[in-house]
Structures are given as structure tokens and as C-alpha cells.
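Q: Here is a sequence with its predicted model. Questions after.
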Amino acid sequence: MPEIPLQAMPISETPLYLLFMLSLVLFLSDWICRKPFFKTFGIALMVIVLGAVLANTGVLPTRSNPTYDAIFNYIAPASLFLLLLDVNLIQLRKTGLPILILFLLGTLGTVAGVLIATLVISDGPLFDGMYQALAGMLAGTYTGGSINFNAVALHYKVMDQGLVYTSAVAVDNVITTLWFFVTIAVPVALGRMLPAQRRISDSKNMAGPHPKVEDEAANLSIRTLSLWTGLSGLALVLTGWITEMLYQAGWEVPFMILLTTLAILLAQIPALHRQKGNMFLGSWGIYLFLAVVGAYCDFQALGAAGKLALLLLGFVSITVLMHGVLLFLGTYLLRYDWQMAAIASQANIGGGTTAMALAKNFGRNELILPAILIGSLGNALGTYIGFLVAGYL
């Protein structure tokens, strides 16, 4: 057996120690977020907060090191790839045209909201050179969820500015939580004022929730664990090779765009799509990434966070408000029902999981499957829209 060499670095920066502490952060975050009071905060925000607390008390390093770099460069992109393997475009054709129209209308409202927000809240030193990237991140996340938020952030290295990224995550979590309550209340209020809206039910989609939702936390077998780790590693190698090849040919295409495209193409393979565990494994990797993001946040710099948080809150509020106005106005003109519009909005703002929860809350079982599938479409579209907005600005 080979001898373990003496450590040439402080124990707090060794890979095994960091893996233990980061795993502990995830364990504690999941445990805390199961408590009634903390459920509204969400595990993503809790992971960042605990990572920041441990880093600023000296338990975790606040500066870059090889372990952190490996998580940013390999674990995070591989996890995004695994999460995107749940996008099934063939099944999406079965969801029915009305909810798909409303979802796309909500996407248009998000993009319009981001562009209007840039006119109201301009760039400044508090954004630390990340203004365009933040706009792209918000356009992406309010098209389909946090997968897109992190995909854009990874490309523009927003996580290197820990305060900016953490503030954006905190504001995003608050607005997303509040919007869930808005989408519960608005259909009730509008239904009383404008009760003539027709209710659309798609009887073809009564089969129940998407199988992947029930299997998301399924135990990984040796076979599936080997499949996902091997496939994600191969995807990173191929994407890196294609990115370099295109660059040499004069085409500078973002790595994450190519990785997203590859994941969507592979997701259409039925035999691969039926496998279990990719969502579970991908989620774990993303939370590990967020724990490191929290560790990069230096509390000594939080003096400037107050005004930055207010600016981000204003930016996000304008974006989400414009999204809601355009979506519900379109619903009125198209004479679709308000509950379907609220579910489509949640697919944009919160993702397929919250859209599914809202459909259950309304008792609209026929919309559970469409809600999850348009959420998957949001995951697919959001990265492209995020990069387009960031590039345009």
C-alpha cells in the first residue's frame, strides 16, 4: 500500500478535509430546510449561507484552491449536464397548445422585463463588472429555473465575485418564494372579477406526474452511477474538444451552450431517458458547487451589500412584474383560464417542480404532466436566452 505523503498545505485546504466539510454543509442544509420555518428559504440559499459562515469563521478557506477549482471546472458543468438529460422534446408535443402558448408568452415577458429593468437600473461599480452577466442570469432563471442561472454564471465566472453572486441568489430566492403566493392568489382574484374565462382541460394528459419526478431521489445502483459519471465525463471532454475546434475555425461558441445542446440531444434517446438517478446526482453536484460559492463570500465586504441588494431587488421585481403583466394580459385576450396561466408562470419563474406543486394545489391533475414538461422546456430554452440577453447588453 502506498504511503500517504505529509501534507504540504494547511489541513483546512486539503482535498479530503474540504470534501468532508462541504458534504457536512449539504447534510446540515437539507436537515435544516426540513424544519417548517426554514422551508421557505430553500436548500440552495441555506447551502450558500452555511458555506459563507464556515468560511468566515476559518473552518473553510475563502480563497481559491485546487479542490474548489475542480468543483467549478468539472463537478458543476457535469451536474448541469445531468440535470438537462431530463428534457424530453418528444413528450412535450403531448402537453397541449394552450399551456405551451402561455409559457412562451411568459418567456417573452421575462425578456421584456429584463430589458426594461436595464433602462430603470443602470450599470454601476456595485455590480463589479457583472451587470450584463447578471441580466443574462436573471433572464435565464426566469425562463426555466436555476439551471440556467448557474449555466450563465459559470461562463461569465460570476462566482468569482462572491458578494455579487450571493446577493443575486438571495434576491432570487425571496422573489421566487413570494411569486408562488402571487400565483395562488391572482387566479382567485381575477376569477372573481373576470369569471368568464374558459377553463381548458386536456383529457389526454390525465396519466399523472412525470415518472422522473417520482424517481428523482431513487437509489443509485452501481450500473446507473457508472453510467452517469462516465457519460458526464465524456460529455465534458467532447464539449471541450468541439469548443476548441470551433475556436480554431474562428467561431467562439460558449462551452455551456455546446454542453446544453449535447445534453438535450442525448435526452431524446428513449433508452437513456428511462434511466434513473441523473436528477439526484446532478442536484447533489449543484449544491456542492453552491457551498463553494458561499465559501468565496467574504463578510468583510458586506458593507456595500446593502445598496447592491436593493438594486438587485428592484431589477428582479421589475423583471417578474413585467412577466406577470404580459402573461396575464395575454391570458385575458386569449380567453384562457387563470389557473393555467398561473401554472405556466410558475414553470417560468420557479421551474417544473413548483409548477407541478401549483397544479396539485389547484386540483388540476390534468395539468401536472404538462407543468413538468414545460418546466423542462424552460431548462432547455433558458440557457440560450440568458446568453442572448447578456450578449445583447
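A: Now that the structure is in, tell me what you want to look at. The model shown is predicted, which means the values in this text are computed figures rather than measured ones.
Q: Going by C-alpha atoms from here, please, whenever you check contacts or count neighbours.
A: OK.
Q: just the strands in the protein please.
A: Under the criterion DSSP state E, the chain contains no strands.
Q: In space, not sequence, find me the middle residue of it.
A: In the chain, the centroid-proximal residue (CA atoms, centre = their mean) is Ser146; its distance is 1.0 Å.
Q: In contact with that residue: list those residues for me.
A: By CA atoms under 8 Å, 6 or more residues apart in numbering, Ser146 lies in contact with Gly140, Gly351.
Q: the helices in the stretch 151-300 of the chain, which residues?
A: With helices called from DSSP state H, counting those that start in this stretch, the stretch 151-300 of the chain shows them at 162-193, 211-215, 222-248, 255-267, 270-273, 278-295.
Q: so which of these comes closest to Leu373?
A: Leu373 lies closest, by CA to CA, to one member of the helices of the stretch 151-300 of the chain: helix 211-215, at 10.7 Å.
Q: Show me which parts of that closest one are buried, residue by residue.
A: Neighbour counts over helix 211-215 (16 or more other CA atoms under 10 Å) mark Lys212 as buried.
Q: likewise stretch 341-355?
A: For stretch 341-355, burial by neighbour count (16+ other CA under 10 Å) applies to 341-355.
Q: Out of those, which two sit at the greatest distance?
A: Greatest spacing in the buried residues of stretch 341-355, by CA to CA: Ala341 and Thr353 (15.8 Å).
Q: related to what we said a few turns ago, highest average neighbour count across the helices of the stretch 151-300 of the chain?
A: Mean neighbour count (mean count of other CA atoms under 10 Å) peaks for helix 278-295 among the helices of the stretch 151-300 of the chain, with a mean of 25.
Q: ok and that one relative to helix 162-193, angle-wise?
A: Relative orientation of helix 278-295 versus helix 162-193 (axes from the mean of the first three to the mean of the last three CA atoms, to 10 degrees): 120 degrees.
Q: helices or strands next to helix 278-295 in the packing?
A: helix 15-32, helix 43-56, helix 76-84, helix 162-193 (3 or more CA pairs under 8 Å, 6 or more residues apart in numbering; DSSP states H and E).
Q: and the ones you listed as CSV, adding distance to Thr261?
A: What follows is the helices and strands packed on helix 278-295, written out as CSV (distance: least, CA to CA, whole Å):
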stretch, distance to Thr261
helix 15-32, 29
helix 43-56, 25
helix 76-84, 9
helix 162-193, 25
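Q: Against that first model, consider the following:
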Amino acid sequence: MSSIIACYLIGIAVSNGRVWAVDNNFLENVAAASMVIGLPLLLLGVRIQDSLKYARPMLLAFGLCCFSGLLCTGLVGYYMAGEFPDAWKVSGMLTGLYTGGTPNVQAIGLALDAPADYLVLVQAADVLLGGAYLLGLITFLPAIYARFYRKTPGEEEHVEIAAVEKVAAEKQLAQTGVALAIVAISAGVTFAVTGGLDNVTLLILSLTTLALVAASMPITQRLGNTYPLGEYFILVFSVALGLMADFRELAANGMDLLYFSFLALSSTTLLHLLLCRLFNVDRDTVILSSVAGFYGPVFVVQVAAALKNKRLMAAGLAVSLLGFGIGNYLGVSVANLIRYLA
């Protein structure tokens, strides 16, 4: 069991076992803070030239993921239109979810005037089903996928970031200071452009850009290996996310939405896997492209850490941000198309 899985399961056990009261607002802040600090720490160790080598296959795999999401979610929405009220709205929300991630669900739900309980229950279903698939992607599924997909270039070098490295406390403070400086500048840019800090896409884009620019500067080499400290913040994020995963509301009120989500997710995943096999995409790119589409950039970082592959992290983040940008357009378009046809 990896440390990431252990943190997830501990959080889920505490939340669903009602071990103690959980404050979701506080946990959302903890999760957000740990991710925005951990992200630049992980990216400071990225080699830009190596990452560019994998940009093209990642974009191809992500395009196949988006196509699969559009087709399968649209077909499931059309199929469910006669059985489920406002199926077209749910289909649009799920399309946004499978091409851009959770923030698109909220935006599309508001754009389509979906009932408030739909927003809650769709995301609860995603936590259960998508969370189960995510756990598979960072545990046993990579070994299974390795039987069907070719090796990722440089796969034999993944072990280099798995090794435990002791870093002096003074150096860790310096690493944290640089990460906080990147966060502060990114927050300032976001606030200056939008007048607030609610634009997650712009914030993550700024964080990613600044961290990659810093990674290319020789002075950052003095910081040493920032990856272990960044991974620690990812573990904090995993615990917080597990604590927010309460499945009882879904069981009480959302079984129809759970069935809807299951059909959409399973068909999208299967078609994406088949298309990637047809186009001879390597294993890690298949995994990270689906994570970029289904879960968004924060999970790209987490899964790349679990795969011990930081070479693909920058490319995965790039396509996940692209998904954020196009997800709302695709979701609203699919919803209105199903409404017209049904």
C-alpha cells in the first residue's frame, strides 16, 4: 500500500465511520492550500526539455479522452432521457466533468439552471465512482495496463524519484519559501486580472508557469531535491479529500444519478482505452491523459507522483488546463444537443 492510498483510506474511514465531526469548509481550505504549495515544489524538479518530448503523445491521448467523453456521455444522456428528469442537464455536467474536471460541473450546472441537489449528488457520485477508478490507477491498474500498452520512454528511470532522500531542515525552509513566493505572485496575478481568487484555472496556470520558469533557472539547483517535500503536501491533500468523501447522502437520494454516472464513466473509460490501444499510446500517457480529463490538474500531480514519473507531469498539467478551458463549452453544447434530439 502506497502512502497516498493509505492517506485516502484513513480519511474515508474517519469520514464515513463518523469517528469525529468533519468540517468540510475547513477541509476544502486545507486541500487547496496543500495543493497550491505542493504543486510548485513538485514542478521545480521538472526538466523542461524532457517534458516537451511527451507533449505531442499526451495531446493525442487527451484528445481521444475528450472524444470518448463527448460521444459516450451524449449517448448515455440520450438513452436516459426517457427515464430520468433533466437527463440532458446531467449529461452536460458529466461531459464537463470528463473533459475538464470538477470546476466545470459547477459552472455548467449553473449555466443550465440545474437543481442544486444535482450539483451535490453528481459530485458525490463522482467521488464514489471516480474515486474508485482513481484508486485503481495508483494501485493495481498500471500493472494491468502494462500488459496492453507499450512501455513509457524512460520508464526504467522512474526509480530515481522514488528514493528517500534526507534533506536538511534549513534547505526545506528555503524550498518552502520559494514555493510560497511562487504562490504569492500567482495569487497576485490572478487577483489583478480577475479582481478575486476564484478563478482556479488562471491560478493553476500561473503557478505552473512560474514554477517551470523557476525550474529552468540555475539558481534553483541550490535548493536540492524539492520532490519529497512536495509529495508531503500531496499526502495532506489526500487525507483532506478522503475526509470529505461521505457516501450516505448519495445512498439516500442519488441512486439514479449513480447509475447514470456509472454508465457514462465506464463507457467513456473503455472507449478511451480502446482508442489509445489503436493509436499505440504508451501506458503512463494513457493513465495521465485520463486523469487530466476526468479529475483535473491537481490529480495529475498526484498520479504522476504515484507512478514515479515526473517527466510527464508538465505535459499532463498542460492538457488538463486545456480541458478546463474547453469543458464548459463542450458540456453546454452536448446538453443542448440532447435536449433538441430527445
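A: Received, thanks. Since this is a predicted model, take the numbers as computed values, not measurements.
Q: picking that back up, would you mind saying which of the helices of the stretch 151-300 of structure 1 lies nearest Leu302 of structure 1?
A: When those are ranked by proximity to Leu302 of structure 1 (CA to CA), helix 162-193 comes first, at 7.2 Å.
Q: Out of the helices of the stretch 151-300 of structure 1, which gets nearest to Ile116 of structure 1?
A: helix 162-193 (17.6 Å).
Q: packing partners for that closest one?
A: Other elements packing on helix 162-193 of structure 1 under the criterion 3+ CA pairs under 8 Å, 6+ apart are helix 43-56, helix 278-295, helix 305-334, helix 338-349.
Q: Counterpart of Asn278 of structure 1 over in structure 2?
A: With TM-score structural alignment as the criterion, Asn278 of structure 1 lines up with Thr226 in structure 2.
Q: How about the contacts made by the nearest residue to its match once chain neighbours are set aside?
A: In this structure, Thr226 of structure 2 finds its nearest non-sequential neighbour in Leu41, 5.4 Å apart by CA to CA, 6 or more residues apart in numbering. Leu41 of structure 2 makes contact with Gln175, Thr176, Ala179, Ala211, Thr226, Tyr227, Leu229, Gly230, according to CA under 8 Å, 6+ apart.
Q: in structure 1, which of those remain in contact?
A: Compared against structure 1 with both residues aligned by TM-score structural alignment, their matches' CA atoms under 8 Å, these retain Gln175, Ala179, Ala211, Thr226, Tyr227, Leu229, Gly230.
Q: Out of the residues you listed, name the two that are farthest from one another.
A: Ala211 and Leu229 (14.8 Å).
Q: returning to what we had before: for the helices and strands packed on helix 162-193 of structure 1, which one sits closest to Val158 of structure 1?
A: helix 278-295 (9.7 Å).
Q: That closest one vs structure 2, mean deviation?
A: With mean CA distance after the TM-score superposition for structure 1, helix 278-295 of structure 1 departs from structure 2 by a mean of 2.1 Å once superposed.
Q: Let me know the angle separating that helix from helix 222-248.
A: 60 degrees.
Q: packing partners for the biggest helix by length in structure 2?
A: As assigned by DSSP state H, the longest helix anywhere in structure 2 is helix 313-341. Contacting helix 313-341 of structure 2 under the criterion 3+ CA pairs under 8 Å, 6+ apart are the following elements: helix 48-53, helix 55-80, helix 87-99, helix 102-111, helix 200-215, helix 283-294, helix 297-307.
Q: With distance to Gly188 of structure 2 added, can I get those helices in JSON lines?
A: Listed next are these as JSON lines, based on distance: least, CA to CA, whole Å:
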{"stretch": "helix 48-53", "distance to Gly188 of structure 2": "25"}
{"stretch": "helix 55-80", "distance to Gly188 of structure 2": "29"}
{"stretch": "helix 87-99", "distance to Gly188 of structure 2": "28"}
{"stretch": "helix 102-111", "distance to Gly188 of structure 2": "21"}
{"stretch": "helix 200-215", "distance to Gly188 of structure 2": "9"}
{"stretch": "helix 283-294", "distance to Gly188 of structure 2": "26"}
{"stretch": "helix 297-307", "distance to Gly188 of structure 2": "20"}
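Q: Out of these, which one sits most buried?
A: helix 87-99 (a mean of 32).
Q: hang on, the earlier thing: quick one: the match of Asn278 of structure 1 and Leu44 of structure 2, what's the gap?
A: For Thr226 of structure 2, the distance to Leu44 of structure 2 (CA to CA, to the nearest Å) stands at 7 Å.
Q: follow-up on the earlier one: could the helices and strands packed on helix 162-193 of structure 1 go into CSV alongside distance to Thr62 of structure 1?
A: Compiled in CSV, these are given as follows (distance: least, CA to CA, whole Å):
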stretch, distance to Thr62 of structure 1
helix 43-56, 6
helix 278-295, 5
helix 305-334, 18
helix 338-349, 31
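Q: among the ones you listed, which is nearest Thr110 of structure 1?
A: Of these, nearest to Thr110 of structure 1 by CA to CA is helix 305-334, at 4.7 Å.
Q: what packs against the closest one?
A: Here helix 305-334 of structure 1 touches helix 97-120, helix 162-193, helix 338-349, going by 3+ CA pairs under 8 Å, 6+ apart.
Q: how about that helix: buried residues?
A: 305, 308-309, 311-313, 315-320, 322-324, 326-328, 330-332.
Q: Phe191 of structure 2 maps to what in structure 1?
A: Using TM-score structural alignment, the equivalent of Phe191 of structure 2 in structure 1 is Glu244.
Q: Enumerate every residue touching that match.
A: With CA under 8 Å, 6+ apart, Glu244 of structure 1 has no contacts at all.
Q: where does it sit relative to Phe387 of structure 1, distance-wise?
A: The gap separating Glu244 of structure 1 from Phe387 of structure 1 is 19 Å, by CA to CA.
Q: just Leu104 of structure 1 next, same as before
A: Remark: distance between Leu104 of structure 1 and Phe387 of structure 1 (CA to CA) = 17 Å.
Q: I'd like to know how many residues surround the counterpart of Ala31 of structure 2 in structure 1.
A: Aligned counterpart of Ala31 of structure 2 in structure 1: Phe72 (TM-score structural alignment). Per other CA atoms under 10 Å, the neighbour tally for Phe72 of structure 1 reads 21.
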